[in-house]
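# build me a model from this:
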Amino acid sequence: MKKLFCLGLIALVFSASSAFAAKKKVLDAKIDQAIEDFYEHTTAGKRLAEDAAGMLVFPSVGKAGFGIGGEYGEGALFVKGKRVDYYSTASASIGFQIGVQSRSQVILFLEKSALNKFRSSEGWEVGVDGSVAIANIGAGGEIDSKTLNEPVVAFVFGSKGLMYNLSLEGSKITKIKKD
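Sure thing, here's the model as predicted:
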């Protein structure tokens, strides 16, 4: 029974990806709000974003798990302040995890070569096609200086819900078309 529940949960998360796929106009509004929230969350992150080669914004990544888990979200890539493409992020996992969570993610490509590698891939997998450092924000909203030396840095914020297990490792990011 537990296995059936877990398989059903995974199927629900991934089937929801197409059923709940946001319309372009709605997604754009959510992305704009997420960027505003990100800039309010950390002024150092805002300064870093302004200098980054690219910024990938996922306003809402939903994750659910009970032993077996999955997550999905849609967002957009910005280059030089302009929205250039839309992407989805998805992953599945097995292991100790329980709960449901929704969070926002901003991934900054600090080096042009990392951005070019990301954009030229058919599907970019975190930890396989590129390493992503999760930013540690200290007192006063400052970012750990060790993180600033990485070519790709992620910020996770606005978590709603409770989930034990935070990692972007294994997330597959794929270009999508939006109407």
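# drop to CA atoms for contacts and neighbour counts, all remaining ones
Noted.
# contact partners for residue 74?
Neighbouring residues of residue 74 by C-alpha atoms under 8 Å, 6 or more residues apart in numbering: 21, 22, 27, 58, 59, 60, 61, 86, 87, 88, 89.
# please redo it, this time with the cut-off set to 10 Å
Residues counted as contacts of residue 74 (C-alpha atoms under 10 Å, 6 or more residues apart in numbering) are 17, 21-22, 27, 31, 57-62, 86-90, 173-176.
# to compare against the first, here's another:
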Amino acid sequence: MAGWNPEAKESAEKQDKENIGVAEVIANFKNSDPGMQVFFDKAQGYAIFPTVGKGAIGIGGAFGRGEVYEQENLVGKATLTQVTVGFQLGGQAYSEIIFFKDKAAIDRFKKGRFELGAQVSAVAVTAGVSADAAYNNGVAIFTITKGGLMYEAAVGGQKFSYTPIGQVKKESKPAPVEDKSN
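From the prediction side, this is the model:
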């Protein structure tokens, strides 16, 4: 079988699984607040972390893996890490999206010059909340809880790493997910 490469098939299947998770998270954000569509439509790009796990007993930490899209094309992978100190207790899982307003903002992220300071907070997505949300220093951050209970849920102190994956065709955009709310 000339030209057959089992590794390419395995890689494509893995990519499809990751995109399916991303598509589901995007649908969850949009179903929770239809106004989120404006951010997807107008942003230069976004980083999406389908699951961020966070836990703490005094000292806390968080970790998540995600994908980075620019003009709706998958351009890279990212990791999110966070270490926090202070009064905090519990554990939770949540999804996070960071929208980049313009090319300068997403370029800062891709060059590793992006870190969320202690004063930065995210908007917890509920119906209508996106109408009042605004960009701060070229970024807007939204989270949606997946489960768990934790006293302290700040995104400040998050650090990110970015790994480009090269030029990706338009087809790598997350597949649309049917609206199951009806």
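# tm score of chain vs chain?
Comparing the two superposed chains by TM-score structural alignment, normalised by the length of structure 1, the resulting TM-score equals 0.74, with 152 aligned residues with a C-alpha RMSD of 2.4 Å.
# buried subset of the contacts of residue 74 of structure 1?
The neighbour-count test (16 or more other C-alpha atoms under 10 Å) applied to the contacts of residue 74 of structure 1 identifies 17, 21-22, 27, 31, 57-62, 86-90, 173-175 as buried.
# what residue of structure 2 matches up with residue 135 of structure 1?
Pairing criterion TM-score structural alignment: the partner of residue 135 of structure 1 within structure 2 is identified as residue 123.
# same question, residue 86 of structure 1
Alignment note: residue 86 of structure 1 maps to residue 77 in structure 2; criterion TM-score structural alignment.
# just give me the longest strand of structure 2.
Across structure 2, the longest stretch assigned as strand under DSSP state E is strand 73-100.
# how about the contacts made by residue 65 of structure 1?
Contacts for residue 65 of structure 1 (C-alpha under 10 Å, 6+ apart) come out as 6, 9-10, 13, 71, 92-101, 163-165.
# where exactly do the helices run in structure 1?
Listed in chain order, the helices of structure 1 (DSSP state H) span 2-19, 24-41, 43-51, 112-120.
# re the thing from before, measure the match of residue 86 of structure 1 to residue 97 of structure 2 for me?
To residue 97 of structure 2, residue 77 of structure 2 is 13 Å away according to C-alpha to C-alpha, to the nearest Å.
# just give the nearest non-adjacent residue to residue 99 of structure 2, would you?
Beyond its immediate neighbours in the sequence, the residue positioned closest to residue 99 of structure 2 (C-alpha to C-alpha, 6 or more residues apart in numbering) is residue 46, lying 4.3 Å away.
# can you count the residues close to that neighbour?
Look at residue 46 of structure 2: counted by other C-alpha atoms under 10 Å, it has 26 neighbours.
# separation between the residue positioned nearest the centre of structure 1 and residue 54 of structure 1?
Most central in structure 1 under C-alpha atoms, centre = their mean is residue 105, positioned 4.0 Å from the mean C-alpha point. Applying C-alpha to C-alpha, one obtains 14 Å for the distance of residue 105 of structure 1 from residue 54 of structure 1.
# how about residue 66 of structure 1?
If you measure residue 66 of structure 1 against residue 54 of structure 1 using C-alpha to C-alpha, the figure is 34 Å.
# between these two, who's got more neighbours?
Here residue 66 of structure 1 and residue 54 are compared on neighbour count by other C-alpha under 10 Å; more neighbours surround residue 54, at 26 against 22.
# map that one onto structure 2.
Aligned partner of residue 54 of structure 1 by TM-score structural alignment: residue 45.
# circling back: contact partners for the nearest residue to the match of residue 86 of structure 1 once chain neighbours are set aside?
Setting aside the residues directly before and after it, residue 77 of structure 2 is nearest to residue 67 in space (C-alpha to C-alpha, 6+ apart), at 4.5 Å. With contacts defined as C-alpha under 10 Å, 6+ apart, residue 67 of structure 2 is in contact with 18-19, 22, 46-50, 74-79, 97, 162-164.
# repeat that for residue 174 of structure 1.
For residue 174 of structure 1, the residues meeting the contact criterion (C-alpha under 10 Å, 6+ apart) are 74, 86-90, 118-119, 121-125.
# of these, which stay in contact in structure 2?
Contacts retained in structure 2 from the contacts of residue 174 of structure 1 (both residues aligned by TM-score structural alignment, their matches' C-alpha atoms under 10 Å), given in the numbering of the listed structure: 74, 86, 87, 88, 89, 90, 118, 119, 121, 123, 124, 125.
# now tabulate the residues you listed in a markdown table and tack on distance to residue 46 of structure 1.
Below are those laid out as a markdown table (distance: C-alpha to C-alpha, whole Å):
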| residue | distance to residue 46 of structure 1 |
| --- | --- |
| 74 | 21 |
| 86 | 21 |
| 87 | 21 |
| 88 | 23 |
| 89 | 22 |
| 90 | 26 |
| 118 | 21 |
| 119 | 22 |
| 121 | 27 |
| 123 | 27 |
| 124 | 24 |
| 125 | 25 |
